[in-house]
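**Student:** A structural model of the following input is requested.
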Amino acid sequence: MPDTSPRGLTRLAFGGDYNPEQWPESVWQEDVRLMREAGVTMVSVGIFSWALLEPAPGAYDFGWLDRVLDLLHSHGIRVDLGTPTVAPPAWFYRAHPEALPVTAEGMRHEFGSRGAICHGNADYRAAAAAITTRLAERYGSHPALAMWHVHNEYGVPVSACYCDSCAAHFRRWLATAYGTVDAVNEAWGTAFWGQHYTGLEQINPPRATPTVGNPGQALDYRRFTDATIRENFRMERDILHRLSPGVPVTTNFMTALSQCDSLDYWAWGREVDLVTNDHYLITDGRRTHVNLAMAADLTRSVAGGAPWLLLEHSTSGVNWQPRNPAKAPGQMARNSLAHVARGSEGAMFFQWRQSRRGAEKFHSAMLPHGGTDTRVWREVVELGASVDSLSTLRGTRTEADAAMVWDWQSWWAQNLSWRPSEDHDARERADSFYEVLYDRHLTVDFAHPEADLSAYPLVVVPALYLTTEAAGRNLTEYVRDGGTLVVSYFSGIVDEHDAVHEGAYPGALRDVLGLTVEEFSPLLRDDRVRLTGPDGEEPTGDVWTEFVVPRGAETVWTYADGLTAGRPAVTRHRFGRGTAWYVSTRLDTRGLDAVIGRAADDARIAPRADLPRDVEVVRRSGEQGSYLFAINHTAADAKVPLDGPGTELLTGERAAGRLAVPAGAVRVVRLDG
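**Tutor:** Got it, this is the predicted structure:
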């Protein structure tokens, strides 16, 4: 495979977004001096600079950017150069107000923030292509250039636009996808509520309606929006490939399931040369390191298991949540190195120098308002040295123990209106299943439902409402061939058009699960049901129950009360050479762990009881060797067993037997052999 790592970068990436245009030029020399002190190897430049680079239509000013890139190059700092197309200038919107996006209710957004773009607007596309071309022509062979950074966080904060231009583009998209209006009518089920169309020209985006609109139309508009944004990325990417050959092109994803739901990252992962991701902790009182691990695993999976790059995270608190606590001492290093453990080729931040003005002036940075005599700065310098000591692991891959099936399009479909219970949340189920796997010290790959699953002894499906026939066959064959599958409720229900599969629930998964579901029976808020099962276990469930009829599956747990009392709650089906489990309620953590534990036994995954809770152990390996990461998220010292002797890279000490990991610390052992 071609090398898609940042060009000329021989160490792990360490640095952040650098916005010198916010500061007088006299500050730049101090910036690069301090970057060298902190161990910075790469910075992202120019992401929001369109108005300065093109202050008037067709009039360009590259002088300041020339000086910035030359200065960085002279100090050995590589550049991730942005195309500034996320923030068109005020003059552009004055000339083309129709490029501002329109909401489903018909309100047009105004200039004055970021990402306010109608991606179907031809004038925006032409202007974006022009500035990208000029940048590529000028800097495509600059010696500081490591990679190209297109746009910024596509889909945030606005993805869909409902203007007339997008309506016309949507009709063209439908013509390509379906061919005829009759095919659209069939896919959307427009015979319901008299929504039948006799011509494609009659179709508009799913704008505000008196009550719920057509779900098939809404789902296709999500697909259309994603495809339209991706068209714009490909346009810029292709310009850069043509004018700056050999330099990888990326755009920063936001794969954390809580932060961006508008893009299908399985499709996006195939478009970039290097997968990069932005991740920010959601400090809602939960164990934030678990969601961080989940986001990193998901990003690595979008990259097909290949190394990827954390392009943004925070040194300490952010500014956009209701409450923004600082990170505890040592937490920045743990966060950063946890991403590296799970496949990132470095740790980058937003941003280098903390802004004095603007909406994000209270967002933490590598160089805080308080300067170098601060805890954050001292931790940044220490982290820079730690990241540098790990550079020999470049190119290695993270080893996974199990897989979780996830599909953005199924999530879109499940989130449409009028489902059996608004309390059932696909993301919450993914979080909960992942947390149980995490606490069992299993490293997780994520997989598209139609992907090859044969490498995994255990596959979990926390929420797959939309299940294509191909996905159903794939999961069935996985179990038939010897795999162990765990499926949660309300999966297998509809096809790609949000049409219920013919026959009894769970549709595409009936055979592999060995059961049917006669009826869903969601619970009222705060209602609970009790389950009885083996060894006297009595977990509880909430949100959802079902009337399950075994058709080959054995009942493992039974509902003890509620409308479904006496009915199966959790089943196990021996199918071919494998086993499929089904969970028909939202189990509490104890119950879900019991199910996963029994499924792991079926999969012959040995329990890892010798590892303490919240001590994260992950392995990366490759031709360069094998590296074991031990990350202690607790306030107590811990010990981790090693497979053999090796060298701990952050301290330089030899390690064997049981590795001591101090409270709140990280240890990375390069194993001998």
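
**Student:** use CA for all of it now, contacts and neighbours both
**Tutor:** Will do.

**Student:** tally of neighbours for the closest residue to residue 333 other than its chain neighbours?
**Tutor:** In space, and not counting its chain neighbours, residue 333 is closest to residue 383: 6.0 Å by CA to CA, 6 or more residues apart in numbering. When neighbours are counted by other CA atoms under 10 Å, residue 383 registers 23.

**Student:** do residue 267 as well
**Tutor:** By other CA under 10 Å, 14 other residues sit near residue 267.

**Student:** second input sequence below; structure requested for side-by-side comparison:
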Amino acid sequence: MPGYPVLPAGLAYGGDYNPEQWPEDVWREDVRLMREAGVNLVTVGVFNWGLIEPREGQFDFARLDRILDLLHSAGVYADLATPTSSPPTWFRHRYPGSRLVDEGGRVLGGGSRHSFCPSSPDYAAASERVVAALAARYAGHPAVAMWHVHNEYGWANAHCHCPVSAEAFRAWLREKYGEVGALNAAWGTVFWGLTYGSFDEVEPPVAAPPGLLSGLRLDFMRFSVDAHIACFRRERETIRRFGDQPVTTNFMIPNCKPMDYRRWAEEVDVVANDHYLVAERPDSHIELALAADLTRSVAGGRPWMLMEHSTGAVNWQPRNVAKRPGEMRRNTLAHVARGSDAAMFFQWRASRHGAEKFHSAMVPHAGVDSEVWRDVVALGADLRRLGGVRGERVTAEVALVWDWESYWAVEFEWRPSADLRFRDRVEAYYEALWREHVTADFVHPSADLSPYRLVVLPSSYLLGEAPAKNLHRYVEAGGHLLVSCFSGIVDENDTIHPGPHPGALREVLGLTVEEFHPLREHETVPLRRSGDPGGTGPAGRIWSERVRLAGARAVHDFAGGPDAGHPAVTRNDLGGGTAWYVATALDPAPGDGAHDADLRGLVAGVLDHAGVSRPRGLPDTLEVVRRGDHLFLLNHADAAVTVGGVTGTGVLDGAAYTGSATVPAGGVVVVRP
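**Tutor:** Here you go, the predicted structure:
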């Protein structure tokens, strides 16, 4: 398998480059500015299909030849894209059966990208043809360091409901189940008498009355992931007929719910990710850290590439808030701290046309006499100084379970509470860890958990029998497990585990749940330490449960609400380890600006019990990450912070640190022994 991109020593720096939007005299200015900023890699050709194949089977590479030659002369490498995310207008008109059909049966129009069915044989033939022509011409070009297949799979066409997709789905089901009886058993079609007599009777989950079969919906989502992966494989293998450069595509972790990126990670030579802040969130830097940790984990701990982020505002949010001074630098270096060997942006030069003309860029509409450009040049200098971090890894003592299939299933309709959402649960527990200065990995519940002192299950509604046994073995062997409510409820087909809840986790948790008691909107329930009837404790929201102990002991009880007097937080000592359970949501409502002291206090106690090492006495606005022998200190507050126990040389400032380091307000310090 091809290895990491062949680039000069250090980190990759650059962004999406779309010179076709500009006259050639601007191209020459572009490469001059790239040298000034220290850019060494740009993504080229993402939306070029209609330009290099203006008519079916007729190719014109003259413009792309000149672009790649110009980049090579400037010492800038190309991440050469296949333009297959945006088929030409002629393709849509010549092959109308390839058009995307939504859940309501509407055939979607043109004028945008991702307007095709991923199962279309016409799209497959056309995309393979253009990729073969590109690879044959440029696989040996000295500027091409790697290949960027497609762009953001699943962005707008994660699912297609056209007749072609329906037939492909039925073929996928035949291969998975073999005979229709196995499908009926897996989906529980006896409910409502919906048993299928043959695979030909299966329809995709189009618009239908409420109560659609969960097994049908889950399998259609799995099929859709496979359909996009098949498109990627076809292009990757076409490229490999001509060259051996690394091949990747850009993920959208964690913001593309339909794509199971653990499955995708097996297909790419290097994991690459696009990440954009939700700019209005006051804790957007914590969500960024989560995205980076999840991307690194999807990559199996190996270094990865930040393929896109923004210098300032994006164009597609309700209110596109620009980044504050120093924020772009902190954002970028936070990704590097958490494992990225690249810092890439969308895009190099701000566009004058189209839907993204108000999206920020490395060269903004204001030009080079601007704060953004000066920050871009300064960031390039920082990244050159940080070149020694390339290839180093981040290690963690704590992991959170993230399973895309559980993400899908817990948010189907007709669950006990619409307020119990996957991302909210994960982000609540992740934030508590972040504010405790704990770096975390993300794992699948079936993974090897032995490297971790603590594993957290924030939202594992869907949990198969084998992963549950894996968690049980982990605790018996001395691991520590923290489980949030409504976990372990159903198997991989969204079928309730037999016996009392939480079926898959009853034994490891040492309890059963007799009944769920979702709370009303804005309702809270008080908790108190078990055995202290007059005491006060944290408050729960969203959820309450009637927990019955079966080996575990209560740590906190509900002091009010439908389960008053019954356990709310439990602990079960099992073998050499401990399993904790939280039968409510202890964190404040998302977006209310409050810090989640109640959940954080619980998490801190569990971390102590598990023996997880972490810095103490630091403000929870300071981000502390160690990557290899580099210590990153990122200050998200408006006041300077002094950190003790820091000895070494400042990588960015060259300063000698002998026992402590002061991180300026909004600043970053990186220290190496």
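
**Student:** what value does the TM-score take for this pair?
**Tutor:** After superposition, the two chains reach a TM-score (TM-score structural alignment, normalised by the length of structure 1) of 0.97; 662 aligned residues with a CA RMSD of 1.1 Å.

**Student:** can you find the partner of the residue nearest to residue 333 of structure 1 in structure 2?
**Tutor:** Under the alignment (TM-score structural alignment), residue 383 of structure 1 maps onto residue 379 of structure 2.

**Student:** any idea which element that match lies in?
**Tutor:** In this assignment (DSSP states H and E), residue 379 of structure 2 forms part of helix 371-385.

**Student:** same for that helix, what does it pack against?
**Tutor:** helix 24-37 (3 or more CA pairs under 8 Å, 6 or more residues apart in numbering; DSSP states H and E).

**Student:** go again using 10 Å as the cut-off
**Tutor:** The contact analysis (3 or more CA pairs under 10 Å, 6 or more residues apart in numbering; DSSP states H and E) places helix 371-385 of structure 2 against strand 12-17, helix 24-37, helix 327-337, strand 340-345.

**Student:** that helix vs helix 24-37, what angle?
**Tutor:** Orientation check (axes from the mean of the first three to the mean of the last three CA atoms, to 10 degrees): helix 371-385 of structure 2 against helix 24-37 gives 50 degrees.

**Student:** mean shift of helix 371-385 of structure 2 relative to structure 1?
**Tutor:** The superposed helix 371-385 of structure 2 is, by mean CA distance after the TM-score superposition for structure 1, a mean 0.5 Å from where its aligned residues fall in structure 1.

**Student:** for the following helix or strand past that helix, what is the distance to the chain centroid?
**Tutor:** Remark: after helix 371-385 of structure 2, the chain's next helix or strand is strand 398-401, criterion DSSP H and E. Strand 398-401 of structure 2 sits 15 Å away from the centroid of its parent chain (CA atoms, centre = their mean, to the nearest Å).

**Student:** where in structure 1 does the following helix or strand past strand 398-401 of structure 2 fall?
**Tutor:** Following strand 398-401 of structure 2 in sequence order, the next helix or strand is helix 404-410 (DSSP H and E). On structure 1, the counterpart of helix 404-410 of structure 2 by TM-score structural alignment is residues 408-414.

**Student:** thinking again about what came up before, for the match of residue 383 of structure 1, give me its contacts.
**Tutor:** 13, 37-38, 328-330, 332-333, 343, 373, 385 (CA atoms under 10 Å, 6 or more residues apart in numbering).

**Student:** and for residue 276 of structure 1?
**Tutor:** Residue 276 of structure 1 touches 149, 250-255, 269, 299-300, 302-303, 307-312, 344-345, counting by CA under 10 Å, 6+ apart.

**Student:** residue 374 of structure 1 is in contact with residue 381, isn't it?
**Tutor:** No: taking contacts as CA atoms under 10 Å, residue 374 of structure 1 lies outside contact range of residue 381: 11.1 Å.

**Student:** out of those two, which sits in the more crowded spot?
**Tutor:** residue 381 (19 against 12).

**Student:** next one: stretch 525-538 of structure 1 to chain centre, how far?
**Tutor:** 33 Å.

**Student:** show residues contacting stretch 189-200 of structure 2.
**Tutor:** The contact list for stretch 189-200 of structure 2, computed with CA under 10 Å, 6+ apart, reads 166-167, 169-171, 173-174, 177-181, 183-185, 187-188, 201-202, 211, 213-216.
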